[in-house]
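In: Take a look and give me a structure for this.
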Amino acid sequence: MTEPKYNKEDIMAKAQELAQKITETEEVDFFIRAEKQINENEKVQSMIEEVKAKQKELVNLQHYKKSEAMKKTQREINRLHKEIDEIPIVQEFKRSQTEVNEVLQLVSSTISNDVTSHIEKANK
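Out: Next up is the predicted model:
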């Protein structure tokens, strides 16, 4: 068996280097810009605040077991979520979030598959 070439610290340094490279991708850049636009969009922020207020109201209604009012408030929350999701910048943000997650998942599964393959070959 050969001597290990790397230790855990070496691997973590490479992981940080890879993380930095990922933050410099087109996908992450677009995600950051879309998030900034959402944060600066008064309509979106107002609707998000309304959702938060309705969620607090829902918690209070649950506490007092007001089931009809709970149903109504939940419908209002669902309507607000649907409205928010129909705003183009929100759709772009969610799409970019999915793309960033796919890149991260691809990196993770590639590393996992390659390490597993190496271990299997070494055990034959």
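In: Could you use CA atoms for every contact and neighbour count after this?
Out: Noted.
In: I'd like to know which elements whichever strand or helix holds Asn113 is packed against.
Out: Using DSSP states H and E, Asn113 sits in helix 88-122. Where contact means 3 or more CA pairs under 8 Å, 6 or more residues apart in numbering; DSSP states H and E, helix 88-122 is packed against helix 26-40.
In: Here is a second sequence; please produce its structure as well for comparison:
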Amino acid sequence: MAYTKDEIIAKAREVADMIADTEEVEFFKRAEAQINENQKVREKIASMKSLQKQAVNFQHYGKERALGLIEGKIQKIEEEIDEVPIVQEFKQSQSDVNALLQMVSTAIANRVTNNIITATGGDLLRGETGSKVRNDSPGSCS
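Out: Sure thing, here's the model as predicted:
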């Protein structure tokens, strides 16, 4: 049976819903909410955004020295934000969710590749489709 693109997209949405309901995503959402509720972090982010706007202006007008000073201040604020435990937890949870998404993507890609190799009578160990195996065998006309 051949599947339509719409059927595949529907299954992908099911998998996405499953991923959204994992412990990793739940932790990510909680950590993000805690960051948004943290006054200290919110103030630092607001300061950083303001400095970033200034940096864009200094860069636009070629004010290299002022730009360097602003970039130093931005880096210092980023470091202060990164030191906040909930921010560290948020970044870790972000990494965990990305790793989960990458695992799913890799699993799908590997499964599709293996199915193609198997369906064409190929060699899974060598990762070659049937047409490659047949064309590389002795006596082929290549």
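In: that older thread, what range in structure 2 does the helix holding Asn113 of structure 1 sit on?
Out: Under TM-score structural alignment, the match for helix 88-122 of structure 1 in structure 2 covers residues 85-119.
In: Can you mark which positions in the matching stretch are buried?
Out: By neighbour count on 16 or more other CA atoms under 10 Å, the buried set for stretch 85-119 of structure 2 is 86-87, 89-94, 96-97, 100, 113-114, 116-118.
In: now the closest residue to Ala69 of structure 1 other than its chain neighbours: how far from Lys52 of structure 1?
Out: Nearest residue to Ala69 of structure 1, sequence neighbours excluded (CA to CA, 6 or more residues apart in numbering): Leu61, at 6.9 Å. Separation of Leu61 of structure 1 from Lys52 of structure 1 (CA to CA, to the nearest Å) stands at 14 Å.
In: neighbour count winner among these two?
Out: Applying other CA atoms under 10 Å to Leu61 of structure 1 and Lys52 shows that Leu61 carries more neighbours, namely 17 against 13.
In: Hmm, Gln74 of structure 1 is touching Lys56, no?
Out: No - in this structure Gln74 of structure 1 lies outside contact range of Lys56 using CA atoms under 8 Å: 11.1 Å.
In: The two: who's more crowded?
Out: Gln74 (17 against 12).
In: quick one: secondary structure of that one?
Out: helix (DSSP: H, G, I helix; E, B strand; the rest coil).
In: follow-up on the earlier one: ok, the buried residues of stretch 85-119 of structure 2 vs Asp21 of structure 2, which is closest?
Out: Val97 (11.3 Å; CA to CA).
In: In contact with the closest one, which residues are there?
Out: Shown in contact with Val97 of structure 2 (CA atoms under 8 Å, 6 or more residues apart in numbering): 24-25, 28.
In: roughly how far apart are it and Lys11 of structure 2?
Out: From Val97 of structure 2 over to Lys11 of structure 2 (counting by CA to CA), the distance is 20 Å.
In: So which residue is dead centre in structure 1?
Out: Centrality entry for structure 1: nearest residue to the mean C-alpha point is Gln97, 5.9 Å, by CA atoms, centre = their mean.
In: That residue contacts Asp29, doesn't it?
Out: No - counting by CA under 8 Å, Gln97 of structure 1 stays clear of Asp29, with 10.8 Å between them.
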